[in-house]
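Undergrad: have a look; sequence and predicted model below, questions after that.
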Amino acid sequence: MGKSYYVYILSNNSRMLYTGMTNDLQQRVYQHKQKQVSGFTKKYNLYKLVYYAETDDVGYAIRREKEIKGWSRKKKKELIESINPEWRDLAKDWYS
C-alpha cells in the first residue's frame, strides 16, 4: 500500500478556517489540538477537524491544498458542509 496524504480544514467555535496538508493526519491534528504548532492555528485556537480528504498522490495533495486556500470562504464552507453539515469535530473520538 502506498503512502497517504491528506488535505484538511480546521476550524474553531467562531468558524475561522485553516487549510493544511500532511502525510499523518492523526499526528498533525493532535499537534494542532495540543497547541504544538506555532502560528495561526495556535493563535486562533483552531482545533476542530471539519474536513479532510485522502489521496496517495503527494503532488495532487499539494495542489489541492493551494487550490482550497485560494477559494472564497463561501466555497470552503460549501466543501465542508458537503461532508460535515453540522461542522462536527471529525477527530473528536480519535484520542482517548
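TA: The structure has been received and is ready for your questions.
Undergrad: going by C-alpha atoms from here, please, whenever you check contacts or count neighbours.
TA: Noted.
Undergrad: buried ones in the helix or strand hosting Tyr60?
TA: Using DSSP states H and E, Tyr60 maps to helix 58-69. By neighbour count on 16 or more other CA atoms under 10 Å, the buried set for helix 58-69 is Val58, Ala61, Ile62, Arg64, Glu65, Ile68, Lys69.
Undergrad: one more structure, for comparison:
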Amino acid sequence: MGIYVYMLRCADGSYYVGSTTSDDLARRIDQHNAGSYKGYTFSRRPVVLVWSEHFDRITDGIAAERQVKGWSRAKKEALVRSDWAKVTELSRRRAGRPKQS
C-alpha cells in the first residue's frame, strides 16, 4: 500500500505539504482543486503538484512529511528542483550555533 508525500504550489505562491495513502495521487490533487475539504488549500486554489515521493512504509512517509513541513521556503524550492547540493547547504546550522534543546 504505502503513502505518497506531496507538495503543492498554491495560487498565492505558498506551498502545501501533505500525504495520502490513496494509490491515486492525481485524484487527491483533484480533491484539493475541487475544494472537497476545507483547509489550507481551500482558499488558495488552484493548486499544482510540484513534488511527490512514494514511501512503502507509512511511518517513513509521515516522518518525511513532518520534516519537509518544517523546512524553509528556499529549502522546499531546492527540493522541487532536485537541487540536492542546495538542500544540503540549507540543512547546515547557521553561524555554527549549537542546537538548543
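TA: Now that the structure is in, tell me what you want to look at. Note that the structure is predicted; figures quoted are calculated from it, not measured.
Undergrad: overlay them and tell me the TM-score.
TA: Superposed pair, TM-score by TM-score structural alignment, normalised by the length of the first structure: 0.77. Supporting alignment: 81 aligned residues with a CA RMSD of 1.5 Å.
Undergrad: pretty sure Ile29 of the second structure is in a strand, no?
TA: No. Per DSSP: H, G, I helix; E, B strand; the rest coil, Ile29 of the second structure lies outside any strand segment and is helix.
Undergrad: name the nearest residue to it, ignoring sequence neighbours.
TA: Distances taken as CA to CA, 6 or more residues apart in numbering place Leu49 nearest to Ile29 of the second structure, at 7.2 Å, with adjacent residues excluded.
Undergrad: picking up where we left off before, now, which of the buried residues of helix 58-69 of the first structure sits nearest Gln31 of the first structure?
TA: Of all the buried residues of helix 58-69 of the first structure, Gln31 of the first structure sits closest to Glu65, with 18.8 Å by CA to CA.
Undergrad: what's near enough to touch the residue opposite the closest one in the second structure once aligned?
TA: In the second structure, Glu65 of the first structure lines up with Glu65, judged by TM-score structural alignment. Contact partners of Glu65 of the second structure, counting by CA atoms under 8 Å, 6 or more residues apart in numbering, are Val5, Tyr6, Val17, Gly18, Ser19.
Undergrad: quick one: Gln31 of the second structure from Ala63 of the second structure, how far?
TA: As judged by CA to CA, to the nearest Å, Gln31 of the second structure and Ala63 of the second structure stand 23 Å apart.
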